[in-house]
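Trainee: Prediction below, plus the sequence it came from.
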Amino acid sequence: MNTSIFEFLAARRSVKPDRLAEPGPTPEELRRILTVGARVPDHKKLAPWRFIVFEGDARKSMGEIFAKACEKEDRQPPSPVRLETERTRFLRAPLVVAVVSSIKPRPGAPEWEQILSAAAVCFNTCLAANALGFGTSWITEWIAYSETVRQALGLKESERIAGFIYIGRPMEKPEERDRPDIDKLITSWPA
């Protein structure tokens, strides 16, 4: 047993996006992170996911799209504070990677398995970044479900945001949180 990998996984913890600082990954580090991120179960080798990377000024321009989406889609006019929150949403971390679930119709490769593969990409991307010393946070937030944002990102009808992975250097070690009682989650067959 490789105890160092086991200990790494046992200690893994998400870092809130606003607790992630510069510097973000270099282009070479990002390529390594995404290459390892893509090493997931993938029935029929369809690669039913893709990445969109936001760094530098792209994070700010995406924030303008979030603010417009908020104005367009909220039931009541958003406050100036809310609009500023949306404008700076991606500025909380040095780099954000959108993982897009991209279903590819194929006999023998159920849609659900393809969605699960995209989720595995999200988590594997986090683990790869963590292994290089970066903190990560995998979240969706309302923007993943916004039609305005979907259109701005050029998502096809068969595509959805599986998650936004915020990546940066942790400002401090995150505190451990309560975990589920594993004994309450295990049953043996036959039940």
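Mentor: Yep, that arrived.

Trainee: Every contact and neighbour count from this point should use C-alpha atoms.
Mentor: Will do.

Trainee: Using the three-state scheme, assign residue 44.
Mentor: In three-state terms, and counting by DSSP: H, G, I helix; E, B strand; the rest coil, residue 44 is helix.

Trainee: wait, it sits on residue 107?
Mentor: No. With contact defined as CA atoms under 8 Å, residue 44 does not count as touching residue 107 (9.4 Å).

Trainee: These two - which one has more neighbours?
Mentor: residue 44 (12 against 8; other CA atoms under 10 Å).

Trainee: Check it against this one:
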Amino acid sequence: MPDALELLKTRRSVSAFLLGDPAPSDADIRQMIEIAARVPDHGKLTPWRFILYRREQGERLSELLMPLYHARFPNAEAQRVEQERGRFSRSPVTIGVISKAATHAKIPEWEQFLSAGASTMNLVLAAHALGFAAQWVSDWCADDVAASALLGAGPGERFVGFVHIGTPKEKPLDRPRPAVDEVLSNWSEAR
């Protein structure tokens, strides 16, 4: 297991198409969710939850989602349609992260939504720490009300995204990252 700083320095997304077996075990998944839940959560609202999708459920999910996809994207190219058909079969495991942000007297919804995002990032980091790789995606089904309902979102809930998890089929390459001086500035009253 890499040390914490090395883990953070080496984490990178790996396309779901490049994630294979072995899949995380049930114990691995439970540990990832425990880690994903250790995020700032003002008011202890737990404004997020998780849904597990296994590769073997992908075909059934495709049967349910493809009519919605075709209705929304009637002119989609054949290659894109085939990619969409395999959305939940690409990686061994996909975990949907749902925001349950709701009106609260003291805690704004946007803060609750950020907590769900932090939870999603912790999930990605946990996968990396356990020797797996992950890709956090959203795409159309995260915003489509009917698709979200089919995937398990309830009224007032919204998908933050879907985290594909598996073992990389090849060593992932890093991409250029911004230089610190490009993204960090010192505060100054006069601008």
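Mentor: Received it, and whenever you're ready, just let me know what you need. Since this is a predicted model, take the numbers as computed values, not measurements.

Trainee: Next, the TM-score between them, please.
Mentor: After superposition, the two chains reach a TM-score of 0.91 (TM-score structural alignment, normalised by the length of the first structure), with 188 aligned residues with a CA RMSD of 1.7 Å.

Trainee: how many neighbours does residue 158 of the second structure have?
Mentor: The number of residues near residue 158 of the second structure, taken as other CA under 10 Å, comes to 22.

Trainee: In the first structure, which residues correspond to the lengthiest strand in the second structure?
Mentor: Using DSSP state E to define each element, the second structure has its longest strand at strand 158-168. Aligned using TM-score structural alignment, strand 158-168 of the second structure spans residues 160-170 in the first structure.

Trainee: which residue sits closest to whichever residue in the first structure pairs up with residue 85 of the second structure, ignoring its sequence neighbours?
Mentor: Matched to the first structure by TM-score structural alignment, residue 85 of the second structure sits across from residue 87. Closest residue in space to residue 87 of the first structure, ignoring its immediate chain neighbours: residue 63 at 3.8 Å, by CA to CA, 6 or more residues apart in numbering.

Trainee: so the one you found sits in a helix?
Mentor: Yes. Under three-state DSSP, residue 63 of the first structure sits within a helix.

Trainee: ok now do it, which residues does it touch?
Mentor: Contacts here follow CA atoms under 8 Å, 6 or more residues apart in numbering; on that basis residue 63 of the first structure touches 86-90.

Trainee: which residues in the second structure does the longest helix that the first structure contains align to?
Mentor: Using DSSP state H to define each element, the first structure has its longest helix at helix 111-131. Alignment of helix 111-131 of the first structure against the second structure: residues 109-129, by TM-score structural alignment.

Trainee: What residues of the matching stretch count as buried?
Mentor: By neighbour count with 16 or more other CA atoms under 10 Å, stretch 109-129 of the second structure contains the buried residues 109, 112-129.

Trainee: need the strands for the first structure, in chain order.
Mentor: Using DSSP E, strands in the first structure cover 20-21, 49-55, 95-102, 135-139, 159-170.

Trainee: The last one against the second structure, how far on average?
Mentor: It refers to strand 159-170 of the first structure. Once fitted to the second structure, strand 159-170 of the first structure is off its aligned match by 0.5 Å on average (mean CA distance after the TM-score superposition for the first structure).

Trainee: same deal with the first one?
Mentor: After superposition onto the second structure, strand 20-21 of the first structure lies on average 0.3 Å away from the residues it aligns with, using mean CA distance after the TM-score superposition for the first structure.

Trainee: now do the fourth one
Mentor: In the superposition with the second structure, the aligned residues lie an average of 0.6 Å away from strand 135-139 of the first structure, counting by mean CA distance after the TM-score superposition for the first structure.

Trainee: one step back: of the strands of the first structure, which approaches residue 191 of the first structure most closely?
Mentor: strand 159-170 (33.0 Å; CA to CA).
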